[in-house]
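Novice: Coordinates only, no sequence provided:
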């Protein structure tokens, strides 16, 4: 199953490399695009759940790495939740 990574820049300028077990993440994000924080988290949640479900369909179990990645995204996003202008930039899809 092809995996995909996506590099993001958080509102404070820090960068993170994120993992998806499926290329479906490319349907939710575009390189160079900025997303409102809540929109980014919602898109990541949906993409990573779909990716995990694809793993389940193929191998019979969910992708724990996708759920771990989602938990990390949600944890970092909470730091910026009080900023109504917070955006996340998707730097690249790898």
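Specialist: That came in fine, so what should we check first? Remember, predicted model here, so these are calculated numbers, not experimental data.
Novice: CA only for contacts and neighbour counts going forward, please
Specialist: Noted.
Novice: can you give me the helices in the protein?
Specialist: Using DSSP state H, the helices of the chain run over residues 37-59, 64-78.
Novice: deepest of the ones you listed, which one?
Specialist: Neighbour counts (mean count of other CA atoms under 10 Å) averaged over each of these peak at helix 37-59, with a mean of 18.
Novice: Taking helix 64-78 as reference, get the angle to that helix.
Specialist: Helix 37-59 runs at 170 degrees relative to helix 64-78, counting by axes from the mean of the first three to the mean of the last three CA atoms, to 10 degrees.
Novice: Second structure follows, compare the two:
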């Protein structure tokens, strides 16, 4: 399966690389686009869960790395969820 890294910038300006075991991230995010924090979290949840299920369909087990990445994203979003102006930017995709 093709893996990818998507780089994000959090509302506090920090940037991190996030992992996906599938290119499905491209179906949910666009580089150069900024998303309200709640929308970003919902899209990340959908995309990484779908990516993990693609691994399950192919190999018979979910992708623990994708689910771990989703947990990291949930934790990173938590401090910003009560700020309606908080946004996350998708900076790039790396294949």
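Specialist: Everything's here; your move. Worth saying up front: this structure is predicted, and the values here are computed from it rather than measured.
Novice: returning to that earlier point: now render the helices of the first structure as TSV, adding distance to residue 31 of the first structure.
Specialist: Output for the helices of the first structure, formatted as TSV (distance: least, CA to CA, whole Å):
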stretch	distance to residue 31 of the first structure
helix 37-59	13
helix 64-78	17
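Novice: how close does residue 14 of the second structure get to residue 54 of the second structure?
Specialist: For residue 14 of the second structure, the distance to residue 54 of the second structure (CA to CA, to the nearest Å) stands at 30 Å.
Novice: now do residue 34 of the second structure
Specialist: Separation of residue 34 of the second structure from residue 54 of the second structure (CA to CA): 26 Å.
Novice: Centroid-nearest residue for the first structure?
Specialist: By CA atoms, centre = their mean, the mean C-alpha position of the first structure lies nearest to residue 44, the distance being 3.7 Å.
Novice: wait, which of the helices of the first structure is closest to residue 88 of the first structure?
Specialist: When those are compared by CA to CA, helix 37-59 sits nearest residue 88 of the first structure, at 5.9 Å.
Novice: average offset between the closest one and the second structure?
Specialist: Helix 37-59 of the first structure, aligned to the second structure and superposed, deviates on average by 0.4 Å (mean CA distance after the TM-score superposition for the first structure).
Novice: got a list of what the residue nearest to the centre of the first structure touches?
Specialist: Counting by CA atoms under 8 Å, 6 or more residues apart in numbering, residue 44 of the first structure makes contact with 25, 28, 70.
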